[in-house]
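*Asks:* sequence and predicted structure, then a few things I'm wondering about:
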Amino acid sequence: MTGSHTWQTIPEMVLSAADRFGDSEAVVDGPLRLTFTELTHRIRCAAGAFAEWGIVKGDRVAVWAPNSAEWIIAAFGAMTAGAILVPVNTRFTAEEAADVVSRSGARVVLVQRGFLERDFDAAVPTIDLKSDVLTSGVPFARDPSQWLRADDVSDVIYTSGTTGKPKGAMMSHGQTLRMYEEWATLADLREGDRYLMINPYFHTFGLKAGLVASFLRGATMLPVAVFDVDAVVNLIAAERITMLPGPPTVYHSLLAVPDKTMLATLRAGVTGAADIPVELVKRIHDELPFQTLMTGYGLTEAGNVTLSRPGDSFADVATTAGLPCADVDVRIADDGEVLVRGYGVMLGYLDDPAATAEAIDAEGWLHTGDLGAFTESGRLRIVGRKKDMYIVGGFNVYPAEVEGVLSEHPQIAQAAVVGTPDARLGQVGKAFVVLRSGADGPSADDIISWSRRRMAGFKVPRSVQFLDELPTNATGKVVKDRLR
C-alpha cells in the first residue's frame, strides 16, 4: 500500500482509509471499537457539524483534551471541513491553555469536561468532545481534493519559546504526508499493527507519528489518556499490541514488569526525546520481545530531522539520533548549533514574522537551538542545548519561561533554573533562588507548591537551592555552567 498514492492533503488520505482498509479495526478505546469505514463516517459527520457551525477553510479549531477516539474524530473532522488544527497541551494550566487558544485565533475549542479539575474558560465557544455534538452533523460531502491543497496549512502546534510565550509552528498537509510516510517505513509500521498510543496527540509525535502514520498504513489505534503501567500491561496482553513508541520512561516501566509473557506480542518500538544509556537499549532487546527499536531527532518546527535505520547497532540507537531523513539537510554551525533545511521545515510561526525570521535564516536554515555533532558514520549526536533547554519525561522545558514565573513571586529577587539528571524522567528542573532582602523567606516546598499553581507540572522545579547571589559574568549574565 505504500508509496503508490498521490494524496495532496491529510483529509484525502484519512477518508481513503475506508476504501483501503474497510472493515479492519481502526480504533479501540475502552468499550468503543470502530472499523475504518465507521471511523471515516464519524469524521465526515464531525466535518459536517463544523461546517454547520460556520467553520470555513483556514479557520482554526483548537482541541484541549487527552487521547481518545473522540479526539481523533474531532481533529480530522476539523481538517476535513478545511480548518487548521490547533492541538493544545493538556499539561498546560487553564491560563496557559487560554492564552494559546486566544493567540491562535481559534473560532472554537473542544475540551473534555471533567478531565481537569477546573473547566476551561475561553472567550470562544467551547464544545465537549464527549458529547454527541460531533456525530450529529450531516456527513460532509465535499471531496477534499477539489478544494484543499498540499501547501495549505494543516496544523499549528505550539512550542514553548525560549522567551517564555509558546509559539505556533505552521505545517502543511503535503509536508506531513511525505514526512510520516518515511517515518512509517523506517519504524516498520505495518497494516494490521496494533498501535498503543501513549504519546499525547497534542504533540507532533502523537498526532503525526501516531495518528497520521496509522491512517497511512492501516494500523489499529489504541489511545491511552493517562499512562498507568499496570493498565498498559493489561492492554498490551488483552489487545495483542505490536507497536509501542514512547519516551525511555515507558521502556523502563516495561523492563520492571514481573510477567514478561504479558508483553509477548510487542514487535516495534520507537523512542527519542532523551539520551538513552546503551545498556537500556541492550536490555530492551534482550529482555523485551521488540524486534525493532527506532530512535530519532526532531522538533516541532521541522518534524523528523534524523532517524535511525533498521539494523543499526545498540550503540548507534542509544548514543545517536540516526541519519538525516530524505531530502533534509543537516549541518553543524561553527558554534555547534544544529541547523536544518529542507521540505520539512515549518512555514513559519503563526502571526509572528519576527520570531520566524529569528528561527529561519535568509538561506532557509532553521536554527534549532540544539548543539550537535556528526559521528564518523554520519549519524547525528545531540550533545546539549544552546539555550539550556532540558527535557522532562519527553517535554521540552525552557528555563527562561520558568524563571519568568518564579520572578513574579513576591519574595524572590532572582531565579535561575537548570536541568539536572533524573533516573525516571531523564531530567528535572532545579531552581537557584535569591530572596529579596528582608524577606521572611518561603521554604523550598513553599516555592514548589506556589509554582504548581502557576505552570504545567513538567515545568515545576523539583528542587530549590537558596543562594546569596547568582554567579554572573562580566556582562551580568548568569553563568549556568557554574550552577550545574
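*Replies:* That came in fine, so what should we check first?

*Asks:* drop to CA atoms for contacts and neighbour counts, all remaining ones
*Replies:* Will do.

*Asks:* residue ranges for the strands of the stretch 101-250 of the chain, please.
*Replies:* Ranges of strands in the stretch 101-250 of the chain, per DSSP state E, counting those that start in this stretch, are 108-111, 126-128, 153-159, 167-172, 194-197, 220-223.

*Asks:* try this one side by side with the last:
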Amino acid sequence: MVVTQTLGPAVSLAATLAEAAVRFGDAPAVVRWDDEPLGYAGWWQQALAVARWMARRGVSEGDRVALILPSGLEYLVAYAAASALGAVTAGVNPSLAPAERAALVELVDPVLVVSDPTLTDGLPADRNVELVTPCEPGRAPWAAQLEADRCAFQGGGVAGPPPLDGAPQPLPGRAAALVFTSGTTGLPKAARFTEGALSAVAALDLGAIAHRWGGGGPMFVSTQFAHVGLMTKLPWYLRTGTRLHLVNRWRADDVLELVARERMGVIGAVAPQVALMLRSAQMDALDLSAVNLLIVGGAASPTPLVREARERFAAGYTIRYSSTETGGCGLATPPWPEHPGDDRTIGRPRPGIEASIRDDDGAEVPDDSLGELWIRTPSAMSGYWEAPEATAVALSDGWVRTGDLAVREPATPERPGRYRLAGRRGDMYIRGGYNVFPAEVEAVLADHPAVAQVAVVPRVDEVMGEVGVAVVVPRPGLAAPTLESLRRHGEALIARYKLPEAMIMLEALPLGTTGKVDRRLLIELGGRPDRREGSGA
C-alpha cells in the first residue's frame, strides 16, 4: 500500500491558476520566444474554455489526457484545462520517435489525445485524437479550435456538459500528472503524482515562503514541458507570480541574450547547457550581472565546470540530484563551497528529505560503504501507472530506490555527511539530462544489415556529460557500416539523443569469464579514442 504524504493543503494547477488570475490579473505569466504573451487572467479563461471543450469529448474527473505538443502556450492551457476537470495529464515528449510516442499513449490509455498535427505519426487509428496548432501572434491559444468547436456544437443542438466556472477542490490523493520515465530497465513507465505531491514539491522548493503569493521574477524553461521539472513545479511558479519565458530551441547565445535582457537572477539548467553557455562569445559581450545563482541538475557537473561557472557568472552554483520518481526533489550542494570537496559530491538531502545507502536486501550500510541510494520525500510519486510489480521494486515503505550507487561520507564536527555518486545500477548513462539505456539502442542497431554484433557504452563528454559509443563487429562479406549509416538506421525508431555519437570497430566483442560480453572492458575502450574509431565519413 502506498501512503500519500503531503506538506500542507493539497494544491492543483487549476486552483492555483484561478487564484493567480485574481491576484495578478493581466500580468504576463508566460512569454513565448516570439514575444507573444499570455497573462494570468487570460490563461485561466482559456483553460476554462478548453476544459469545456474537453468535457464535450468525454473527459471527466480521473480520466487521462495525453498531450503530444511542443513546449508552448497550447500545452500550458491544456494542462490547466485538464486540471480544471480533475483529469490527469500525461505529457509525451515530442522529440521521441513516432513508435515511442505511440507506445506511451498506449501505456496510459487516455480518453483524449491532444496532438500537434505534425506529431500524429504512429498513433493508432482508434484513438480519440484532437489536433491543435500553435497560435499566431495576437491570437489567444486554442482560439481557432474553440471557434470551430463552438460553431459545430451550437449548430448540432446537442446538450453539452454543465457550465464550468472554477476548479474542483484539490484532494491529496487525486492524481494530477503522469510523468514518463524509463526507470532502470529501459521499459516505459509513467510516474503518478497526486495533488498532495504537488503541494509537497512547492513546500520543499520554496521553504518558509511556500504559502505566500508573489515575489517571483523572470525565468526561462530549460526542459521539455513533459519533464518532471515543469509538470510538478508549475503550480508554485504560478503562486510566486513568476514570468516564464519559453525557448523555441535551446541555443546558448539566445538564452544568454534572454537572461541579460530580462535581468534574470536564477539560471536553471543541466551541466551540458552550462558548458555551452561558457563557450559562447556572449558570455563576455553581455551584462549578466543580475545572475546570482545557477541551479544545475539532470547530469553530473564536473568540478572544473563548477569553478569556471562561479567565476565567470560571479554567482553561486548548486548541484541538484533527484529523479523523476522523487518529483524532482532530492539532494543539493551549497551554492558556494562550505567545506573542501563539496563540489565533488551531490551534497546532502534538502530540508524535509531523507537519504540512505542500502545493500541489496534493503539494509543500511556503514558510512564509506558502497550501496544503492534511497530517498524518502513527500514529493515522491505514488507509484507507476498500472505497474504494481515495478512500483513494488521502486518504492519500499515510503522510500524511493533510485538505482544509483553512492557512498555516504562520515559526518564530522567540521563537515556534515555528504553523498558521492559512484555509478549506476545497470548500464544506463545520461546524455544532456536524458537517460539512455544501451540495451534499447543495441536492439535497434543490431538490425542494421552490416552489423554482426553491437554494444553501446558511454564516454565522458565535456558538453553533454556522457555520449554513446557504438562498438561494432561488422558482418563478414559486407561493407563495414559507418556511424552516419547507424544513426540513419536508428533515428526512425528511437529518439536522436539516444543514438551513438562515435563508433569503434572490433573483430569480436570481448567476453568475460562467464562467457558474457565484458562491458567493463568495452567502457574502457570506448573512453579511449584510437585509430579504430570511425567518424561516419
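*Replies:* Everything's here; your move. Because the structure is predicted, anything quoted here is derived from the model rather than measured.

*Asks:* TM-score them against each other, please.
*Replies:* Overlay of the two chains. TM-score (TM-score structural alignment, normalised by the length of the first structure): 0.89; 475 aligned residues with a CA RMSD of 2.9 Å.

*Asks:* so can I have JSON lines of the strands of the stretch 101-250 of the first structure showing mean neighbour count and distance to residue 31 of the first structure?
*Replies:* Below are those laid out as JSON lines (neighbours: other CA atoms under 10 Å; distance: least, CA to CA, whole Å):
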{"stretch": "strand 108-111", "mean neighbour count": "23", "distance to residue 31 of the first structure": "21"}
{"stretch": "strand 126-128", "mean neighbour count": "17", "distance to residue 31 of the first structure": "20"}
{"stretch": "strand 153-159", "mean neighbour count": "25", "distance to residue 31 of the first structure": "30"}
{"stretch": "strand 167-172", "mean neighbour count": "24", "distance to residue 31 of the first structure": "34"}
{"stretch": "strand 194-197", "mean neighbour count": "26", "distance to residue 31 of the first structure": "15"}
{"stretch": "strand 220-223", "mean neighbour count": "26", "distance to residue 31 of the first structure": "11"}
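
*Asks:* looking at those strands, spot the one closest to residue 432 of the first structure.
*Replies:* The closest of the strands of the stretch 101-250 of the first structure to residue 432 of the first structure is strand 153-159. By CA to CA, the value is 24.7 Å.

*Asks:* corresponding residues in the second structure for the closest one?
*Replies:* Alignment of strand 153-159 of the first structure against the second structure: residues 175-181, by TM-score structural alignment.

*Asks:* turn the strands of the stretch 101-250 of the first structure into TSV, columns for distance to residue 246 of the first structure.
*Replies:* Output for the strands of the stretch 101-250 of the first structure, formatted as TSV (distance: least, CA to CA, whole Å):
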stretch	distance to residue 246 of the first structure
strand 108-111	24
strand 126-128	28
strand 153-159	19
strand 167-172	22
strand 194-197	8
strand 220-223	13
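
*Asks:* longest helix of the second structure?
*Replies:* If you go by DSSP state H, the second structure has its longest helix at helix 40-55.

*Asks:* where exactly do the helices run in the stretch 151-300 of the first structure?
*Replies:* Under the criterion DSSP state H, counting those that start in this stretch, helices of the stretch 151-300 of the first structure are mapped to 173-186, 204, 213-217, 229-239, 248-255, 278-287.

*Asks:* reformat those helices as a markdown table; add distance to residue 87 of the first structure and mean neighbour count.
*Replies:* Putting the helices of the stretch 151-300 of the first structure into a markdown table (distance: least, CA to CA, whole Å; neighbours: other CA atoms under 10 Å) gives the following:
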| stretch | distance to residue 87 of the first structure | mean neighbour count |
| --- | --- | --- |
| helix 173-186 | 15 | 20 |
| helix 204 | 9 | 23 |
| helix 213-217 | 17 | 24 |
| helix 229-239 | 24 | 15 |
| helix 248-255 | 23 | 18 |
| helix 278-287 | 31 | 15 |
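
*Asks:* which residue sits closest to residue 70 of the second structure, ignoring its sequence neighbours?
*Replies:* In space, not counting the residues next to it along the chain, residue 70 of the second structure is nearest to residue 94; the distance is 6.3 Å by CA to CA, 6 or more residues apart in numbering.
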